[in-house]
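Asker: Pasted the sequence and its predicted model underneath.
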Amino acid sequence: MSSTSSITQVRGNVLTPHGWINGAINFGDLICNIDGHALDHEPVDGSPYANDGDYILPGFIDLHVHGGGGKDIMEGGDAVDVIARLHARHGTTSLLATTMTAPLEELEVALKAIGSASRKREPGSGRARILGVHLEGPYINPGKLGAQPDFAVEATLEQVDWLASFAPIKLITIAPEIDGHLELVRTLTTAGMLVQIGHTLGTYDDGVAALKNGAAGFTHLFNAMSGFHHREPGMAGAAMAHAEYAELIPDMLHVHPGAIRAALRAIPRLYCVTDSTAAAGMPDGDYTLGRQVVHKCAGGVRLADGTLAGSTLTMDQALRNLIAMGLDVSEASLRTSTYPADYLGVKERGRLKPGCFADILVFDRQFKLKEVYVEGEKIDLAHA
């Protein structure tokens, strides 16, 4: 990593790993330094440390992105660039492009495009950094497809290796109760891949076994998994009882706020994703999600039968939703930036400190996004 000669400065209330600093952050493509005086508490309105300065937070990291701006990741071609530009305008500075369950030839098309986009980010592109792939399917339970098309298959190491030859697979969703999958969880984890449990009919014991074999987290907690009952705690119960990490969609449609609160108490590093579709950032109407047509209406995205099919959520709205629930700004930032970075093992993103990439967000006092910087490049928010 090397910093550019041109230095930019933004001023306000800077959230650092050690707390708030009222002052300035100076950066090129990397953060150079942060100057100012430390605040003992959050500078929110009504607190003794309130002021009129902007909030400066680390860029969002979204590990579950299917689409946006009218485009779907499975389209291949330039779709990933359109999607990454849309989400950058809403504060996502890096993301995992997420696939749908599909025939292998369709996955190959999507992964080749993601692979190309992840190898470079052209200056002036206006898009988020593509960190790699979240392979959500086809290794899921056909009895718990959710909004996934019916192309689920049993996983093999050879097939995963073949798919990984087209793009870096950073995260893979697997239903561990399928024959052979538990052993594969162990193999993939040993090889350094993050394995998540999702789209599963597995029991509590299946979840515990998968975690013991190296599974690292859970895909869209509560959704498309066996639910919690006090005599049959299911996969959701395994997550609540044992998980360190799990992703959750805080659009207030996928998960009731009460369930979000329970998960926040139970799972130390619960983090937020959008599970966004092509409908994100678009007007109501019909869009594609993999092979399927989905309809956006009243803020949600559904299949023809009414099944929720991803979301229209963007990460800036996710942050606002968490704050509206009563989370401190600093905790909301952990769950939208730092924890997903830690989960991926990416220490140079998701936090504001010298030497990290200058992935920086500037919010006004009402948490409306004012400025976005991706690796020091200012993003045009005109179409956000």
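Answerer: Cool, the structure landed.
Asker: alpha carbons only for contacts and neighbour counts from here, please
Answerer: Fine.
Asker: how about the strands in the stretch 151-300 of the chain?
Answerer: Taking DSSP state E, counting those that start in this stretch, the strands of the stretch 151-300 of the chain run over residues 169-174, 194-197, 217-218, 245-248, 269-272, 285-289, 292-297, 300-302.
Asker: Tell me which of those strands sits nearest to residue 76.
Answerer: Between residue 76 and these, the shortest gap by CA to CA is with strand 285-289, which sits at 12.6 Å.
Asker: for that closest one, which positions count as buried?
Answerer: 286-289 (16 or more other CA atoms under 10 Å).
Asker: Is it possible to get CSV of those that adds distance to residue 327?
Answerer: Below are the buried residues of strand 285-289 laid out as CSV (distance: CA to CA, whole Å):
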residue, distance to residue 327
286, 34
287, 33
288, 34
289, 32
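Asker: Just name the closest of those residues to residue 166, please.
Answerer: Closest to residue 166, out of all of the buried residues of strand 285-289 and judged by CA to CA, is residue 289, at 21.2 Å.
Asker: before we go on, here's another structure to hold up against the first:
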Amino acid sequence: MDGVLLPAVGRIVTPDGIVNGTLIVDGDRFEGVLEREGEPTGWVLPGFVDVHCHGGGGFSLANGDPESARGAAAFHASRGTTTLVASLVSSTHGFLLDATRALKPLVADGTLAGVHYEGPYISAAKCGAHRVEVLRDPDLSELTELIEAGSGAVKMVTIAPELNGALEAIEFLDQRGVVPAIGHTNASYEQTAAGIDAGAQAATHLFNAMRAFNHREPGPIPALLDDERIFSEIVADPVHLHPGTMRFAFDTSLPAWTLLVSDAMDAAGLDDGRYMLGRHAVEVADGVATVAGTDIIAGSTITLLDAFRNTVRLAGQSVEAASQMASATPAELLGLGDVGAIETGKYADAVVLDDDLNLVSVMRRGAWLQV
């Protein structure tokens, strides 16, 4: 046993509630929580789990370069995201295959938790920052080759359920243990419901890049929010969603079915300027990333820590609820049993914040990181 790791008494968020005390770690795992008397200072949360991220700190996760991916993972870990999935944007099959093979060793060594294909099987009408010329209908032979190349690394695929072959692809992914997510879609309510019935388990950044709600033609949003089989991603920044929309989503979907994602690109944590997202040039001005020369949002410049704070400060959620949406719920979606909670036997991943939710320190796999 490595012993007590926090000199002061903190409010530790555990699956059983808040415990005033300190952490005990054995190697890279939690040994337990030691309750202590005294006035608690700050918060101790489970390490954040980001299942939708394209990069950060000047490093890309979307370009398929292993060293760049390691840089992005280190940047986000220093901001509290101790578990990270690499999200690739729509591209050719050859590129996705090469990128999957290149990133697979990082999944094997624990640097990444997996790979997410955000496209290319998405709607051209709701493609956002994805390049239209590489979009296509789902192809089971392509998916088979990608999944086999990943050897377990492929965790999630975003699909528009209205495309030809989409329902078969969703069913196929579900049977292969890969999470089918509905997103970048112009689907009707009925087409969305059919996708859920086929096995879809998640909504990729709910509200964003999908048909808007109309009281006579409701589209995908109410179908996704209303179904307990669906976990809903929320990009909790005021660029992607009005705080009232965030609050509505959290109060409707509830923390057990809602997960915070950063959707961050390379510019997260850096100054305004010009960057790349996949093959798109991106301009960042006042922290807002758009495809160069347009007003099309191109990912975000936030971290999951920013999303957590926005959830509390802008959307009025409790620290415990925001913590669940940033850690336990995304871990559950992807079946990551070793992370997402401060619990005996899980990886010792923790985020320490002060009373104002400022970052104090980060522990990953039992080791303190420089922040």
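Answerer: Yes, it's here. Since the structure is predicted, the reported quantities are computational estimates derived from the model, not experimental observations.
Asker: follow-up on the earlier one: of the strands of the stretch 151-300 of structure 1, which is nearest residue 209 of structure 1?
Answerer: strand 194-197 (11.1 Å).
Asker: Take the strands of the stretch 151-300 of structure 1 and write them to JSON lines, including distance to residue 121 of structure 1.
Answerer: Output for those, formatted as JSON lines (distance: least, CA to CA, whole Å):
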{"stretch": "strand 169-174", "distance to residue 121 of structure 1": "18"}
{"stretch": "strand 194-197", "distance to residue 121 of structure 1": "24"}
{"stretch": "strand 217-218", "distance to residue 121 of structure 1": "29"}
{"stretch": "strand 245-248", "distance to residue 121 of structure 1": "26"}
{"stretch": "strand 269-272", "distance to residue 121 of structure 1": "24"}
{"stretch": "strand 285-289", "distance to residue 121 of structure 1": "25"}
{"stretch": "strand 292-297", "distance to residue 121 of structure 1": "30"}
{"stretch": "strand 300-302", "distance to residue 121 of structure 1": "30"}
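Asker: Looking at those, which is nearest to residue 107 of structure 1?
Answerer: Across these, closest to residue 107 of structure 1 is strand 169-174 (CA to CA), at 12.1 Å.
Asker: Trace that closest one over to structure 2 and give me the residue numbers.
Answerer: Per TM-score structural alignment, the counterpart of strand 169-174 of structure 1 in structure 2 is residues 154-159.
Asker: Once aligned, what mean separation remains between that stretch and structure 1?
Answerer: Average distance, stretch 154-159 of structure 2 versus aligned residues of structure 1 after superposition (mean CA distance after the TM-score superposition for structure 1): 0.6 Å.
Asker: Contacts for that stretch, please.
Answerer: The contact list for stretch 154-159 of structure 2 (CA atoms under 8 Å, 6 or more residues apart in numbering) reads 100, 114-122, 138, 146-147, 166, 170, 177-185, 204, 334.
Asker: Out of these, which end up buried?
Answerer: Neighbour counting with 16+ other CA under 10 Å marks 100, 114-122, 138, 146-147, 166, 170, 178-185, 204, 334 as buried within the contacts of stretch 154-159 of structure 2.
Asker: Aligned to residue 338 of structure 1, what sits in structure 2?
Answerer: Using TM-score structural alignment, residue 338 of structure 1 pairs with residue 328 in structure 2.
Asker: oh, I was asking about residue 22 of structure 1
Answerer: Under TM-score structural alignment, residue 22 of structure 1 pairs with residue 20 in structure 2.
Asker: tell me the secondary structure for its match?
Answerer: Secondary structure, DSSP: H, G, I helix; E, B strand; the rest coil: residue 20 of structure 2 is strand.
Asker: Once you drop chain neighbours, what's closest to it?
Answerer: In this structure, residue 20 of structure 2 finds its nearest non-sequential neighbour in residue 11, 4.8 Å apart by CA to CA, 6 or more residues apart in numbering.
Asker: Equivalent analysis for residue 109 of structure 1, please.
Answerer: Closest residue to residue 109 of structure 1 apart from its sequence neighbours, by CA to CA, 6+ apart: residue 76 at 5.7 Å.
Asker: Quick one: map that neighbour onto structure 2.
Answerer: In structure 2, the residue paired with residue 76 of structure 1 is residue 64, using TM-score structural alignment.
Asker: Would you check that that match makes contact with residue 106?
Answerer: No - shown here, residue 64 of structure 2 and residue 106 do not form a contact pair, counting by CA atoms under 8 Å, at 11.1 Å.
Asker: Among the two, which residue is more densely surrounded?
Answerer: Neighbours around residue 64 of structure 2 and residue 106, counted as other CA atoms under 10 Å, are more numerous at residue 64. The numbers are 22 against 18.
Asker: Could I get the contacting residues of the more buried one?
Answerer: So, once contact is read as CA under 8 Å, 6+ apart, residue 64 of structure 2 ends up touching 88, 98-100, 102-103.
Asker: Also residue 193 of structure 1?
Answerer: Counting by CA under 8 Å, 6+ apart, residue 193 of structure 1 touches 169-172.
Asker: what do you get for residue 23 of structure 1?
Answerer: Counted by CA under 8 Å, 6+ apart, residue 23 of structure 1 has contacts 11-14, 34-37.
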